[in-house]
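In: Got a predicted structure here, sequence first:
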Amino acid sequence: MELGIIGLGKMGFNMAERLRLAGHKVVGFDFNKEATAKLTTTGALGVNSIEELVKSLPAPRAIWIMVPAGDPVDETIAQLEPLMEQGDTIIDGGNSNYKNTQRRHDEVKAKGFHFVDCGTSGGVWGLKEGYSLMIGGDQEPVERLTPIFQALAPSPTEGWGHVGPSGAGHFVKMVHNGIEYGMMQAFAEGFSIMQAKEPLHLDLTQIAHIWQKGSVVRSWLLDLTAGALDKNPTLDGLEAWVPDSGEGRWTVTEAIDLNISAPVITESLIRRLRSREENNFTDRMISIMRGAFGGHDVKKS
């Protein structure tokens, strides 16, 4: 089967390579010409424009876009639509908000095209381990694209599935990332507690490896944590600044709208926001209040 990919960042490039190794023809485009040229050296076809990409694929075409959520997705669709034929399919494999996905699906379908959303997890490890694919959209294009999903997944029968109508794939991926926030926060807090218990001289790297076998907290996330600690056990050179790409915020918003209590995910998001505040005003306000009502010492810079 043939697939076009727009967006050859690390994830898009690795997806193209996994598909090529599985015997599928891949045509790729990126505005970064070096990324496009690199794809060609692997044996896939790198092209220099979206128009050339569309022309290089037989109808009905399937074009997977891996661009940042928001306006870049709409802009890419706008460039594709005049070049495509009825029955072609656009797949959004990025982290789009599911509400935008539902809107795009309706707009694209009204013009005679298909639109499939595919929440994609696996990061830089997907080439080796396979990708977890959470797919939303109409039945017909999803069924037709099954060989692509099977090739990208860890196996043809595991790690992927058609989870519901348009928007369902991105909704599930949004919640997946919200859960990830909570798991990461719990590990980070636990290791921080152990690191602070200086009299016990705990070796965090050793403990991470112990937990990898037999422990109820063993997980791929722990495996990656242990590997990172092997390389940098004292976290030298790192700043306490943690970004978020949006899915955690959207998950918290949905929880509020649905009257679902989600304190762990919510607090994990708040902690990420807090990490970006240098000498933050909130903590200084608490300090001055403690000094005012209790006469506690106020630490001054």
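Out: Sure thing, it's come through.

In: contacts, neighbours, all on C-alpha from now
Out: Noted.

In: Helices of the stretch 51-200 of the chain, start to end?
Out: 71-80, 98-110, 126-129, 139-144, 146-152, 168-196 (DSSP state H, counting those that start in this stretch).

In: Most tightly packed of those?
Out: Highest mean neighbour count among these (mean count of other C-alpha atoms under 10 Å): helix 146-152, with a mean of 20.

In: quick one on the thing from earlier: need the helices of the stretch 51-200 of the chain in TSV with distance to F281, can you?
Out: Formatted as TSV, those follow (distance: least, C-alpha to C-alpha, whole Å):
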stretch	distance to F281
helix 71-80	33
helix 98-110	34
helix 126-129	41
helix 139-144	50
helix 146-152	46
helix 168-196	23
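
In: OK, contacts around K99?
Out: When the contact criterion is C-alpha atoms under 8 Å, 6 or more residues apart in numbering, the partners of K99 are G167.

In: Looking at the helices of the stretch 51-200 of the chain, which is nearest to L202?
Out: When the helices of the stretch 51-200 of the chain are compared by C-alpha to C-alpha, helix 168-196 sits nearest L202, at 6.7 Å.

In: Mind listing residues that contact the next helix or strand after that closest one?
Out: Next helix or strand after helix 168-196 toward the C-terminus (DSSP states H and E): helix 204-211. Residues outside helix 204-211 that contact it (C-alpha under 8 Å, 6+ apart): 191, 194-195, 217-218, 222-223, 225-226, 229-230, 233.

In: now, among these, which is nearest to K128?
Out: D223 (15.2 Å).

In: what about that closest one, neighbour count?
Out: When neighbours are defined as other C-alpha atoms under 10 Å, D223 has 16 of them.

In: quick one: it and Q212 touch, right?
Out: Yes - distance between D223 and Q212: 6.6 Å, which falls inside the contact criterion (C-alpha atoms under 8 Å).

In: also this one, for the comparison:
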Amino acid sequence: MSQQFDFGMVGLGVMGRNFILNVTDHGFSAIGLDTDLAKANALEEEGAGKPVKGTTAKEEFIAALKKPRKIMLLVPAGGPVDAVIDSFLPLLDKGDLIIDGGNSFFADTNRRETYLSAKGIHFMGIGVSGGSHGARFGPSIMPGGDAEAYEMIKPILEAVSAKVNGDPCVAYLGAGSSGNYVKMVHNGIEYGLMQLISEAYDVLKRGVGLSNDALHELFSGWNAGRLQSFLVEITAHIFSVNDTLTDQKLVDMILDQAKQKGTGKWTSQNAMDLGIPVPTIDMAVTLRELSALKPERVAAEKIYGPAQAINEDAVTLAAAVEQALYFSFIATYAQGMAQLTDASNEYKYGLNLETVARIWRGGCIIRAAMLENFRQAYQNNPALPNLLLDADLASSLQVAQAGLRKVVAAAVSSGIPVPAMSASLAYFDAYRSARLPLNLVQAQRDFFGSHTYERTDRTGIFHTDWAE
């Protein structure tokens, strides 16, 4: 059996098992390793008739792989990744490849690449998006790191990835931790889009009383238009699902406290470290944190009262909400793409934003029809610093901003929180302002801290004794 399999997977949970079965669907043999015998057996049962094996013995796993070995880890981020790597090292040969396919923090990926490179072992951090269904039938894959190593795994990744018009949704992205970084920002954008959709839902349900059935029809219609996307599609479906324990729709029976695994927070934190504004993503993270304060929110509503209905025709407001979502979606992608642009320069990743937009068009959670527009924008101008500066997108944003302003104004007047929509609008208004009031902030800083300032009429650094 030794050196029989083309590909190895460590971690046979739903994602790992589905990914390895996807590999075997495309003509490659694979072996999976897990400490849980039931998971190893489940792989063999589900893969009956395919060139696949499950095992709980790492020695057997390593010995059964063709050289140079290609091993992918889908285990929890952090310590477990390091533990698996260290346990494998005595059994590996120079030239073997380890791939971290989990949501690892990009700085950890840099550390692991340096550590393994010194031992002659190739290492790559690869972002994988699409959930369990995507892992089984075609995810979006974001590989970064050792360019030589990518050629070793490229045939397998291209085979298993999602396809858009026959084009695989995978491409080598760049050096170092670029793959994990791009996946991190992907997840930050995901946070923003999900929060925006939840605000649209809140405005329409709490604001003008649309039923779940009406919301299902509305979102289904939007998904057939310019808002076509995975997240809008599944949202439409969610509104139609009945609860098996009551006579209600399931969405109404779910507690309004959202959890998070940290990748959205990492996006915000690193954006702040780099000085990159991503306010929609920031607010999406903040609202998940605010949602956890359920007892306090209940107490506060008793003091201040609930939000009021929006005094607007439902059909008219729904049309404005569609514009608001379209505008805010673009603003969110623009923030994430701008972060990738700046981070690529800072960390010397060498990212191509047209490539990023291209591989996000299929398989991943943030896949959407508008990504093709973004791909074209970067194809037309590879040096585009922000999607808001693309002429074609600008023309559609000029029209859609009216709907966003209407929705934000109506929601604010009624006390319905729309922080991500408000942040998207504020980001746009600040970005398009040739002059901002930060001259006053500079004056204040110089007044209390002698931090100096620059002038509009001459070059140099200046300080004023403001008290005199």
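Out: Yes, it's here. Computed from a prediction, not measured in an experiment: that's the story for all the values here.

In: if we can go back for a sec, of the helices of the stretch 51-200 of structure 1, give the one that comes closest to E277 of structure 1.
Out: helix 168-196 (17.4 Å).

In: okay, and that closest one goes to which residues in structure 2?
Out: Aligned by TM-score structural alignment, helix 168-196 of structure 1 corresponds to residues 178-206 of structure 2.

In: what's the answer for stretch 77-89 of structure 1, then?
Out: By TM-score structural alignment, stretch 77-89 of structure 1 lines up with residues 85-97 in structure 2.

In: which residues touch that stretch?
Out: Contacts to stretch 85-97 of structure 2, defined as C-alpha under 8 Å, 6+ apart, come from residues 58-59, 62, 67-71, 119-124, 149.

In: Quick check: the equivalent of K231 of structure 1 over in structure 2 vs D252 of structure 2, distance?
Out: In structure 2, the residue paired with K231 of structure 1 according to TM-score structural alignment is V241. According to C-alpha to C-alpha, to the nearest Å, V241 of structure 2 and D252 of structure 2 sit 10 Å apart.

In: Check the offset of the match of helix 168-196 of structure 1 from the chain's centre.
Out: 8 Å (C-alpha atoms, centre = their mean, to the nearest Å).

In: ditto for stretch 217-231 of structure 1
Out: The answer for stretch 217-231 of structure 1 is 18 Å, by C-alpha atoms, centre = their mean.

In: what comes up buried for that stretch?
Out: Neighbour counts over stretch 217-231 of structure 1 (16 or more other C-alpha atoms under 10 Å) mark 222-223, 225-226, 229 as buried.

In: could you measure the aligned partner of E34 of structure 1 in structure 2 against V208 of structure 2, distance?
Out: The equivalent of E34 of structure 1 in structure 2 is A38 (alignment by TM-score structural alignment). For A38 of structure 2, the distance to V208 of structure 2 (C-alpha to C-alpha) stands at 50 Å.

In: Of these two, which one has the most company?
Out: Neighbours of A38 of structure 2 and V208, each counted by other C-alpha under 10 Å, are more numerous for V208; the result is 19 against 13.

In: pretty sure that one is in contact with A314, am I right?
Out: Yes - contact between V208 of structure 2 and A314 holds when scored by C-alpha under 8 Å: they sit 5.9 Å apart.

In: Burial check on G131 of structure 2, number of neighbours?
Out: G131 of structure 2 has 17 nearby residues by other C-alpha under 10 Å.

In: Dump the contacts of helix 204-211 of structure 1 to a markdown table, plus secondary structure.
Out: Listed next are the contacts of helix 204-211 of structure 1 as a markdown table, based on DSSP: H, G, I helix; E, B strand; the rest coil:
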| residue | secondary structure |
| --- | --- |
| F191 | helix |
| M194 | helix |
| Q195 | helix |
| V217 | coil |
| R218 | coil |
| L222 | helix |
| D223 | helix |
| T225 | helix |
| A226 | helix |
| L229 | helix |
| D230 | helix |
| P233 | coil |
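
In: Please tabulate the residues you listed in TSV and include distance to P154 of structure 1 as additional columns.
Out: Below are those laid out as TSV (distance: C-alpha to C-alpha, whole Å):
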residue	distance to P154 of structure 1
F191	30
M194	35
Q195	36
V217	22
R218	20
L222	19
D223	18
T225	21
A226	22
L229	26
D230	26
P233	31
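
In: of these, closest to T42 of structure 1?
Out: D223 (29.4 Å).

In: Please report the distance of that closest one from D88 of structure 1.
Out: Note on D223 of structure 1: its distance to D88 of structure 1, by C-alpha to C-alpha, is 40 Å.

In: elements contacting the strand ranked longest in structure 2?
Out: What stands out as the longest strand in structure 2, according to DSSP state E, is strand 122-129. Helices and strands touching strand 122-129 of structure 2, by 3 or more C-alpha pairs under 8 Å, 6 or more residues apart in numbering; DSSP states H and E, are strand 97-100, helix 106-117, strand 140-145, helix 147-160, helix 178-202.

In: now the end-to-end length of stretch 91-107 of structure 1.
Out: 14 Å.

In: meant to ask about stretch 41-50 of structure 1
Out: Stretch 41-50 of structure 1 has an end-to-end distance of 19 Å (C-alpha to C-alpha).

In: what about P199 of structure 1, neighbour count?
Out: If you count neighbours by other C-alpha under 10 Å, P199 of structure 1 ends up with 7.

In: show me the contacts for Q185 of structure 1.
Out: S268.

In: Could you look up the SS state of V356 of structure 2?
Out: Three-state call for V356 of structure 2 (three-state DSSP): helix.

In: Could you count how many residues lie near it?
Out: The burial count for V356 of structure 2: 24, using other C-alpha under 10 Å.
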